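Novice: sequence first, predicted coordinates after that:
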Amino acid sequence: MAETGAKSLRVDLITREYPPEVYGGAGVHLEYLTRDLRHLADVRVHCFGAPRDEPGVTAYPEPVELKGANAALRTMGVDLEMAAGAEGTDLVHSHTWYANFAGYTAKLLYGVPHVVTTHSLEPLRPWKAEQLGGGYALSSFCERVAIENADAVIAVSGGMRRDVLAAYPSVDPDKVQVVYNGIDTELYHPDRGTDVVERLGIDLSRPSVVFVGRITRQKGLPYLLRACRLLPPQAQIVLLAGAPDTPEIAAEVEALADELRAVRDERGVVWVQEMLPKHEVIQVLTHATVFVCPSIYEPMGIVNLEAMACETAVVATATGGIPEVVNDGVTGLLVPIEQIPDGTGTPVDPDRFVADLADGITTLIEDPGRAEAMGLAGRKRAVDKFSWSRIAEETMTVYRSVL
């Protein structure tokens, strides 16, 4: 076994997402964690998808023998191949249920420690049953067996840590450590250019309300679309939203967007459904008056940090780890939410949540000076508290604790 502090320590990171195939926060996390961990250890990455050119990164396609099988079963097939690929490692570190089964299998196969980072939890996402059908039971199994048998669990926020211990009460609390997600503030910084926003049809003469995220239940986009009906008429709604989880959520959002267009002027709603390159998103965020995160489930929410790093004020739901990122009244406004305790995150009073969301957004639209000050404070907070080099060091500390 390598010395715990030595550069020769081999760490195998196991993940579904890795650049360029990134669609959510976990993929962003892996991109930057890998970069900074490489200064501290011998890092190998195992991911899903097409072959990668990056040294030390191995990608695994779905087994052809499982073509047409349930999506969760196909995932488990990839996991078994990734576990085989981790032979020779000193420690495996898996991210999300998609890769947890690979990490757990490698732990058993090679007798090495398994660290799990929890970016979300299956028991708190019951709507996934809409997407996976019976595969939801398999995804839940993969997550549960990995977390309950992990040598250490990294939670991306204090709220996430509380959720882990509530969802999996057999887990020793001492094994669950908080290591925040981070932000690359050299990449994410204000871009005052206008070529992207002009190409997308965003009117720079109007205050803009921006949402960035996948169309999934947890992101709360339907609540935002309802709230936008209540905003001042000069506000322009900019949605960078695509990749719907299911046809049902896609249809719901499309209908709400049509209703919103009907009550606002012709250019009052700009909806971009394709995934934009980072540099284009950064320019849109920079020119936003306010960024909105209406999530009903969010273990941390890297997207809030991305907006803050671009000097944009944030209005976000006070749920999960968001209050640990957004400093209420300083870098943005938190919207209170009382949620039904059934794991869905559904507001007890949806109309109240929608109205409070609208009130928070309106407050900053009508006070652009305050929004600007919050944006400056947000940038400072992102730089001071959420650097990836710091997070890599904290992750190494967790590794050393289990070796």
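Specialist: Everything's here; your move.

Novice: switch to C-alpha atoms for all contacts and neighbour counts from now on
Specialist: Fine.

Novice: in the chain, which spans are strands?
Specialist: Secondary structure of the chain by DSSP state E: the strands cover 10-15, 42-48, 57-60, 91-95, 114-118, 152-155, 176-178, 208-214, 236-242, 269-272, 290-293, 313-317, 332-335.

Novice: other SSEs contacting the shortest one?
Specialist: Translated: strand 176-178. Here strand 176-178 touches strand 152-155, helix 158-167, going by 3 or more C-alpha pairs under 8 Å, 6 or more residues apart in numbering; DSSP states H and E.

Novice: just to revisit the earlier point, ranking the strands of the chain by burial, who's on top?
Specialist: Most buried of those by mean neighbour count (mean count of other C-alpha atoms under 10 Å) is strand 313-317; its value is a mean of 30.

Novice: circling back: could the strands of the chain go into JSON lines alongside distance to Gly301?
Specialist: Shown next, in JSON lines, are the strands of the chain (distance: least, C-alpha to C-alpha, whole Å):
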{"stretch": "strand 10-15", "distance to Gly301": "18"}
{"stretch": "strand 42-48", "distance to Gly301": "22"}
{"stretch": "strand 57-60", "distance to Gly301": "26"}
{"stretch": "strand 91-95", "distance to Gly301": "15"}
{"stretch": "strand 114-118", "distance to Gly301": "13"}
{"stretch": "strand 152-155", "distance to Gly301": "13"}
{"stretch": "strand 176-178", "distance to Gly301": "15"}
{"stretch": "strand 208-214", "distance to Gly301": "10"}
{"stretch": "strand 236-242", "distance to Gly301": "15"}
{"stretch": "strand 269-272", "distance to Gly301": "21"}
{"stretch": "strand 290-293", "distance to Gly301": "8"}
{"stretch": "strand 313-317", "distance to Gly301": "10"}
{"stretch": "strand 332-335", "distance to Gly301": "13"}
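
Novice: check it against this one:
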Amino acid sequence: MRVLQLVTQTRGGPVDHAVDVAVELVRLGHESHLVGPAGSHLALAAERGVVVHVADVRSKADVTGAHAVADVIDRVWPDVVHLQDRRAGLVGRVLAARSSRPSVYTLHGVPDELAGLVPGNLPVAPRRARDRWTYLGLERLLAATPRSVVVTPCRALAAYAREQVGIRSGRVRTVPNGVGPGWLAPPAARTQRTNVTATWLGLMEPVKRVPDLVRAAARVPGLALELVGDGSERGRIEAVVDEEGSIRDVHLAGYQSDPSPYLRHADVFVLPSAAEACPMALLQAMACGVPVVASRVGGVPEIVRNGVDGVLVDAGAVDQLTAALRLLAGDAGLRARLGAAGRERVAAHFGIEHTVRALLDVYEEVSA
């Protein structure tokens, strides 16, 4: 099968996912194409046998970028076009329909203004009057594109797609994200350190609630904190770190194109978000055998079984987050058991081979 994926970003969970899918398609003998702006993600995919095309769609009104993608679609003439982020879904489904190509759009998440409409998520940003039309109405219209299916990476987002957007059940499929085989390589021996280190990875945006983690960590004596990522909230996070003077060991690592060394040497991975779907960072940490503490929001409880693969807490409940960190910081045996169970769960259910096998079924369905 000839599959063309479109991304309009250069980093983030959807981009990592698209690269992993593209590489796995090559491994299975399919013709795999990836289109997007120039960056390390395209270079990595090309090194692994994916045919890459540079086309930068910078906004939904970027006519030049849309024409470049249309040219690639017409040149490649794929059996299916797979759109892997929100802007790609907006532009790509129109372009696929123009060329009479079937399309699949993975709804990886929702705008912050609509986060509270996903079962289990907290509200993140005030909803404006126009949001219902701008996001829900437009998505409902695009989902009706002929020979098109919406894929969600968790059941919570599937419920949102059906009940809030109004997409017919027959046009929604749930396919969890998966990690590439490199993440499931045998865990490295952990560096012996004086303090237990809690690691966070992601975009520093309000939805991630990193200040909650800083405040909770400050209440756990001897706990070190490593924050891997960057974003609009970095200044606020640095201010909270300064306020919580009891934290002696905090490392703001900034954005890392390869975060694997940070995850592989973490003692605990923490995801205190107010809203999530099927977060890649969580799956990657579990694949590395790192015990996790996460908010029970969105699709997270579909991945982490509380007390079995990790510890779940209520989003925004700093006292619960503190208690979970204190529990794991003080019990190396529990950390080892939860980490091993999480790794087994990802290997059994959230490897990229499981994801691509399910996606191929969807591809066959829409291209029939």
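Specialist: Perfect, I can see it now. If you're wondering where the values come from, they're calculated on a predicted model, not measured in any experiment.

Novice: thinking again about what came up before, mind putting the helices and strands packed on strand 176-178 of the first structure in CSV, distance to His279 of the first structure included?
Specialist: Converted to CSV, these look like this (distance: least, C-alpha to C-alpha, whole Å):
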stretch, distance to His279 of the first structure
strand 152-155, 29
helix 158-167, 29
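
Novice: so which of these is the most surrounded?
Specialist: Highest mean neighbour count of those: strand 152-155, a mean of 26 (counted as mean count of other C-alpha under 10 Å).

Novice: that one aligns to what range in the second structure?
Specialist: Aligning strand 152-155 of the first structure against the second structure (TM-score structural alignment) gives residues 149-152.

Novice: how distant is the matching stretch from the center of its chain?
Specialist: Put simply, stretch 149-152 of the second structure sits 15 Å off its chain's centre (C-alpha atoms, centre = their mean, to the nearest Å).

Novice: and for that stretch, what's in contact with it?
Specialist: Stretch 149-152 of the second structure has contacts (C-alpha atoms under 8 Å, 6 or more residues apart in numbering) with 103-108, 143, 158, 171-176, 362, 366.

Novice: ok, those vs Leu328 of the second structure, which is closest?
Specialist: Pro176 (27.5 Å; C-alpha to C-alpha).

Novice: per the alignment, that closest one corresponds to what in the first structure?
Specialist: In the first structure, the residue paired with Pro176 of the second structure according to TM-score structural alignment is Tyr180.

Novice: check the mean deviation of the match of strand 152-155 of the first structure from the first structure.
Specialist: In the superposition against the first structure, stretch 149-152 of the second structure averages 0.9 Å from its aligned positions (mean C-alpha distance after the TM-score superposition for the first structure).

Novice: in space, what's closest to Leu359 of the second structure - neighbours in sequence excluded?
Specialist: In this structure, Leu359 of the second structure finds its nearest non-sequential neighbour in Val175, 7.0 Å apart by C-alpha to C-alpha, 6 or more residues apart in numbering.

Novice: what's the neighbour count on Arg101 of the second structure?
Specialist: Other residues near Arg101 of the second structure come to 22 when the count uses other C-alpha atoms under 10 Å.

Novice: residue in the first structure paired with it?
Specialist: Aligning on TM-score structural alignment places Arg101 of the second structure opposite Val112 in the first structure.

Novice: and its match, what does it touch?
Specialist: So Val112 of the first structure contacts 89-92, 106 (C-alpha under 8 Å, 6+ apart).

Novice: and in the second structure, which of the residues you listed remain?
Specialist: Retained in the second structure by both residues aligned by TM-score structural alignment, their matches' C-alpha atoms under 8 Å are the following of the contacts of Val112 of the first structure: 89-92.

Novice: who are the contact partners of Val293 of the second structure?
Specialist: By C-alpha under 8 Å, 6+ apart, the contact set of Val293 of the second structure is 268-272, 310-313, 321, 324-325.

Novice: check contacts around Gly321 of the first structure.
Specialist: Counting by C-alpha under 8 Å, 6+ apart, Gly321 of the first structure touches 156-160, 298-301.

Novice: now with 6 Å, please.
Specialist: Residues near Gly321 of the first structure by C-alpha atoms under 6 Å, 6 or more residues apart in numbering: 157, 159, 299-300.

Novice: residue in the second structure paired with it?
Specialist: Here Gly321 of the first structure is matched to Gly299 in the second structure, going by TM-score structural alignment.

Novice: go on, Val45 of the first structure?
Specialist: In the second structure, the residue paired with Val45 of the first structure is Leu34, using TM-score structural alignment.

Novice: surely its match meets Val52?
Specialist: Yes - between Leu34 of the second structure and Val52 a contact is recorded at 4.8 Å, counting by C-alpha atoms under 6 Å.

Novice: can you pull the contacts of the alignment partner in the second structure of Val209 of the first structure?
Specialist: Aligned by TM-score structural alignment, Val209 of the first structure pairs with Ala198 of the second structure. Neighbouring residues of Ala198 of the second structure by C-alpha under 6 Å, 6+ apart: 225, 268-269.

Novice: so what's the closest residue to Val212 of the first structure other than its chain neighbours up against?
Specialist: Closest residue to Val212 of the first structure apart from its sequence neighbours, by C-alpha to C-alpha, 6+ apart: Leu240 at 4.8 Å. By C-alpha under 6 Å, 6+ apart, the residues touching Leu240 of the first structure are 211-212, 272.

Novice: what do we get in the second structure for Lys385 of the first structure?
Specialist: Under TM-score structural alignment, Lys385 of the first structure pairs with His349 in the second structure.

Novice: number of residues surrounding Pro169 of the first structure?
Specialist: Residues near Pro169 of the first structure, counting by other C-alpha under 10 Å, number 11.

Novice: and if you look at the one 5 residues further on?
Specialist: For Asp174 of the first structure, the count of nearby residues is 8 (other C-alpha under 10 Å).

Novice: how close does it sit to Met160 of the first structure?
Specialist: Using C-alpha to C-alpha, to the nearest Å, Asp174 of the first structure is found at 15 Å from Met160 of the first structure.

Novice: alright, calling it a day.
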